[in-house]
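Visitor: I'll drop the sequence and a predicted model, then ask my questions.
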Amino acid sequence: MRNISVIHSGAGEEDIRSMEEIDLDCAWEEKTRRMARAVSDLERIETELLAYQTALDQHAIVGITDRRGVITAVNEPFCRISGYTREELVGKTHAVLNSGVHPKDYFVTMWRTIASGGTWRGEICNRAKCGKLYWVDSTIAPIKGDDGQIKGYLAIRIDVTERKIAEAERAAEIEARTRAETLLRDVIEAIPDGIAAFDADDRLILWNEGFLQTYPKMADGIRLGMSFAEMLHMGVARGQFPQAGNSPGRQKAWIDACMRMHAESGHTFLRDTGDERWVQVRESRSPSGHLVGIRTDITALKRAETLIRKQAERDPLTGLGNRKALAKRLAAAMRARRKDGNCGALFFLDLDNLKQINDTLGHDAGDHLITTLAERLSAYAREGETVARIGGDEFAIVVPRLADMAEAQAYGEDLLATLDAPVRIQGRSVAPRCSIGLALLSEDARTAKEVFKHADIALYQAKARGRGTLCLFDPAMKAELEERRAIADDLAVALLADEIEIALQPKTSFKDGRHTGFEALVRWQRGGEPVPPPLMIAVAEENGLIVALGYRIFDLALATIRNLVDAGLAPGSVAVNVAAMQLRQDDFVTRVLGLLDKHGLPPATLEIEVTEHVLLDGGDDCIAHTLAALRAHGIRVSLDDFGTGYASLTHLKRFPVDCLKVDRSFVRDIAREPDNAILTRTIITLAHSLGMEAVAEGVESVAQYQFLEEQGCDYAQGYLIARPLPRREVAAYLRGFTAPARLRTGSPAARP
């Protein structure tokens, strides 16, 4: 029983020890399991933290600082965006990244927030190591220890640089647009014109002060969003548009017309605003559908236009109508003639001696004469007749009602007599001389322009017939004028083709009968027929060809003299006629001297011949200056056809002249008409008294030659001496020249 108990007793102790061990083992195992779970949890948390870190490193910029703000840790994105390495950043404060963009107060607020344990969020602009700025959206939170005290700070930042740049660009765009809109508004308000814009629905969206001033009667009713139609109705109701009328029907029609023009846009039209003002309206629609209208106040322009229109039809000196007014009245007279069959007429008048009066008495005297004639014409004209001044010395009268051609001619003759009455100017009695061209309003002229042309042609013929006369237009005159134009066209071609020739007529000395020189005379074969020199020269002067023709004659004459000299002959001098237009050329003297130099001839070889009409055409002293310059270079000057014009002793004193040429009209009848003999003797005596020489033209008989020789004339020129010679015959003439035996026999040279 004891063994069993011992055993039992022993077994009980073992059992008891085993239970304790079992309890310990169980407790250990429990701890082990708990530790394993804790380790597992830590590993899981670590894994999660690593995942968070990885995620943050992918998208966030992370930095940790201590309480003083010294950086203790940064992630790779922090280094990448800042450009600094981790070693360069750790141990530094964020001052290394300060961009200077933010004020100091900005960071004071941040530090105050996080130092008090709060979380701060804001956007910060930093500067990278390379100097480039970048923006980060930053969240900064304190890191606390177990004791609750702040140990440092964790900053998580997101790169928002691109967003900030986009925002800045958008802000700049908005600012630029705002400035542009403000500028546009300022510009629109600065424009004095009225400006208004309507949207695609025809609603008013913009206008300026000028628009309100344009329509003062409806200015206070204009509002944003009102339609164009509403605006028109309001304007009509308030009397802003008087052209709309007073009746409802007329007003509606006017508004409808305005709406159609407004809808079509692109029109420019005038509008009366009802207060004696005119507005020009221009409307156009933009690609976006907006319609913009500009209204310009043109009241001053309209008033000026009215005044100009009145002035444009009035001659300022005489107060008569001008060419434009005459054309209107003539057109009306022609319409009336076609309607009632009455005879009418147009008279063109030209004051023949105005230039002479201007040159001798001055332009004030000429103006006085013009106004006097204007008064006489106005007094002479009957009711319904129109008097006009159409040029410097030209007048016209439209007579719409005449019985027939005979009455028209009688009207013109009486008019000539009225105008020719003397006028007192500067204490002197001046007799105006007028020529008149008359054209009937007939079927020959269908337009006013044709009647003008006919009257002008008739006037031209009146002046050509000796001036101071009346000439009725005849269709043959038109044909003659057309022929002259055809001659002018052919002459221009002939000059280009060098088809102009000259003939040389010799001159001899009365003293010893020797040859002294030639006069160059122009020649031209047109279609195989010779053109009379006077006609050729007249056509050249009328059509601006005289200058070119003159230089051609100079060149041919001097070339011929050069050839004769080179052949061992003594041709003497050569005289060339010149026109007023040639002498007015600025380079005339230079070109003439250049031609002498070209042919190697001295100036004394050349003699310039001018007519009395040329001297009378030189009131501006230009011709006198040119002649003096030629004479100063040794070129002689002769006055041709002396005694046939109006030259006076004053002209002989004023112009440098070496020789007077007695016109052939005096020489021709000196043996039969005592007056011609006296005039010829007087001219020769006058020339010698003034230190000049005298040349007689047209000497054809021994009696003429002997008379001139007895009067002491210096040189003879005419068929008794020799006919004008073609250039090819001149050398033979000089080689065979002797003192003419025909002066004893009275046998003149053969006519060409």
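Guide: Received the coordinates, thanks.
Visitor: alpha carbons only for contacts and neighbour counts from here, please
Guide: Noted.
Visitor: residues near residue 610, how many?
Guide: If you count neighbours by other Cα atoms under 10 Å, residue 610 ends up with 22.
Visitor: Now for it: which residues touch it?
Guide: Residues near residue 610 by Cα atoms under 8 Å, 6 or more residues apart in numbering: 577-579, 637-640.
Visitor: can I assume it sits in a strand?
Guide: Yes. If the criterion is DSSP: H, G, I helix; E, B strand; the rest coil, then residue 610 is within a strand.
Visitor: Chain neighbours aside, what residue packs nearest to it?
Guide: Spatial nearest neighbour of residue 610, chain neighbours left out: residue 639 (5.2 Å); criterion: Cα to Cα, 6 or more residues apart in numbering.
Visitor: what's near enough to touch that neighbour?
Guide: Going by Cα under 8 Å, 6+ apart, the list of residues near residue 639 reads 609-612, 657, 659-661.
Visitor: Second structure for comparison follows:
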Amino acid sequence: MITDATATITEVNDTFSRITGYTSEEVLGKYPRILQSGRHSSEFYDEMWTTLKTQDRWSGELWNRRKNGDVFPAMLTISIVRNAAGLVQHYVSLYTDITTMKAYQGQLEHIAHYDLLTNLPNRVLLADRLSHAMAQCQRRNQSLAVAFMDLDGFKKVNDNYGHNVGDELLIALSQRMKEALRESDTLARIGGDEFVAVIVDLETFEDSQPVLERLLKAAADPVTLGGNLIQVSASIGVTLYPQDGSDADQLMRHADQAMYVAKHEGKNRYCLFDTVQEKASKTQLESIDDIRLALERREFVLHYQPKVNMRTGVVIGVEALIRWQHPVRGLVPPLEFLPVIEGQAISLEIGEWVIHSALTQISQWQSMAFNLPISVNISGYQIQQGNFATRIAALLATHPEVNPFCLELEILETSALHDISKVSATMNACHDLGVRFALDDFGTGYSSLTHLRRLPAQLIKIDQSFVRDMLEDADDCAIVEGVIGLANAFRRDVIAEGVETIAHGVALLQLGCELAQGFGIARPMPSGDIPEWISNWVANDSWRA
């Protein structure tokens, strides 16, 4: 749409007519306000015009109204065209109807926060509520309990009566357990037959015991389904905050550990996490000094997990995954040492070592006639360093034989939450160097559509937690489908991680996702094993059908 200096419409194209329903004859000579939806305040439009007059350009989302009265979301960019004297000659507006994208966003936001089967909060919303509850504890000088619950005997119900009856049992028990809690508490289903309760406003552990007893009873009381009397029970692990001074993720892990103790001790009971024992059992592995020393001793190694196109059988690249070849403990996985150095200077050194090692490996494979891109995981702390793009350029300069396109940097979707503008600018600077980006663990953040619009990532990785359970969990399958839809809407490639079986691959292909990685394809392996694996690997016939 083009207007003159008085904002009178002088020209529209066919796309404008298709989006709004107005013909050019119906809008020429009129003002764009005929499209206003009534959803925006006058302040919104005042700010738009102020920005436009001072910067000669405005871009953003807004709601407009079609000729038939329907309100729709649009991405709008308005630019000023000035004459030789610097006076406004025209305003040029570019519209994009983002109704489909908004629909995907709404679908994702709903299914990413609630369990479709039980309508309870899921793990994402649970994490948010737990963080808020922890902050409230600090302000009120109170405690909270995190109770991790796993149903005893639930697998036998599925085996004996089928998954439909199993689902009905989960719905019935979730309602009972929710009623066993107080109004201020939270109950979430985090997958399968696992539930987590956050019990707040506590002074001592004893204050939580009546609630825990009610949860045990709610799980253990028989349920009649389809004429069958079904009975299970629950094993519950509990940890207290701030007595257990961990972060939210660690509180969940500690409660999970205590749950396994409850199962070992006979099931149908609760067990309190022993913080004293935990502190006493911590090893020197958690020392930052030990990790720094390991870097100096070259004890870190990279293993590589292939990424493939399931339909064509082509190996499209590998992901580099760090391991610690510990002289005493053997091969130590990253989750046992990377969280210790998060936000520390040593994490930047290790991050650069990984990139340098990956570039060296690309060069070595090229000499063997294997042109294989490598993706490297980048922490949020690392990419938000002011000199990140400069450091990438320096590392690339030490490997001039390597095409920068062969290096892909994976960042967690949540890494960009704090300063998305800064992260976007850094990514664009790296993109100018020829380096590609992937958004890792997509679907676990809170602003997925914003990230897709503003972050120049060519590849979207569906988080393995959704892929792993998608065959049994309708929520996870819906999230996977929503992420694939969003990626297609934004013309991004999409890859699923956590593909563990042939059936996972078939389901993903049916949803339109061809790229994948996971144990069902190959486990991470040393670099020396990759060429032989590529030579021998053939995609499953059911994928290539």
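Guide: Received it, and whenever you're ready, just let me know what you need. Computed from a predicted model, the values in this text were never measured in an experiment.
Visitor: tm score of chain vs chain?
Guide: Here the TM-score for the pair of chains, by TM-score structural alignment, normalised by the length of the second structure, is 0.51; 320 aligned residues with a Cα RMSD of 4.0 Å.
Visitor: tell me which of the contacts of residue 610 of the first structure are still there in the second structure?
Guide: Contacts conserved in the second structure for the contacts of residue 610 of the first structure, using both residues aligned by TM-score structural alignment, their matches' Cα atoms under 8 Å: 577-579, 637-640.
Visitor: With distance to residue 251 of the first structure added, can I get those in CSV?
Guide: Shown next, in CSV, are those (distance: Cα to Cα, whole Å):
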residue, distance to residue 251 of the first structure
577, 77
578, 74
579, 71
637, 82
638, 83
639, 80
640, 80
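Visitor: So which of these is the closest to residue 346 of the first structure?
Guide: Nearest to residue 346 of the first structure among those: residue 579, at 33.1 Å, using Cα to Cα.
Visitor: aligned partner of the closest one in the second structure?
Guide: Residue correspondence to the second structure (TM-score structural alignment): residue 579 of the first structure is matched to residue 379.
Visitor: show me the contacts for its match.
Guide: 351, 411-412, 415.
Visitor: Could you point out which of the residues you listed is nearest to residue 398 of the second structure?
Guide: Out of the contacts of residue 379 of the second structure, the member with the shortest distance to residue 398 of the second structure (by Cα to Cα) is residue 351, at 16.0 Å.
Visitor: Need the counterpart of that closest one in the first structure.
Guide: Alignment note (TM-score structural alignment): residue 351 of the second structure maps to residue 550 of the first structure.
Visitor: quick one: its match is in a strand?
Guide: No. Assessed with three-state DSSP, residue 550 of the first structure is helix; it does not lie in a strand.
Visitor: contacting residues for the residue lying closest to it once chain neighbours are set aside?
Guide: Distances taken as Cα to Cα, 6+ apart put residue 578 closest to residue 550 of the first structure, at 6.7 Å, once the chain neighbours are dropped. Counting by Cα under 8 Å, 6+ apart, residue 578 of the first structure touches 550, 608-610.
Visitor: Next, residue 237 of the second structure: secondary structure please.
Guide: Relying on three-state DSSP, one would call residue 237 of the second structure strand.
Visitor: typed the wrong thing, it's residue 295 of the first structure
Guide: Once three-state DSSP is applied, residue 295 of the first structure turns out strand.
Visitor: okay, now it: neighbour count?
Guide: 24.
Visitor: wait, it sits on residue 271?
Guide: No. Under the criterion of Cα atoms under 8 Å, residue 295 of the first structure is not in contact with residue 271, lying 9.4 Å apart.
Visitor: so what sits against both of the two?
Guide: 279-281.
Visitor: For residue 613 of the first structure, see how far away the residue nearest to residue 550 of the first structure is.
Guide: 11 Å (Cα to Cα, to the nearest Å).
Visitor: Over to residue 453 of the first structure?
Guide: For residue 453 of the first structure relative to residue 613 of the first structure (Cα to Cα), the value is 27 Å.
Visitor: ok, now residue 332 of the first structure?
Guide: 41 Å.
Visitor: just residue 36 of the first structure next, same as before
Guide: 143 Å.
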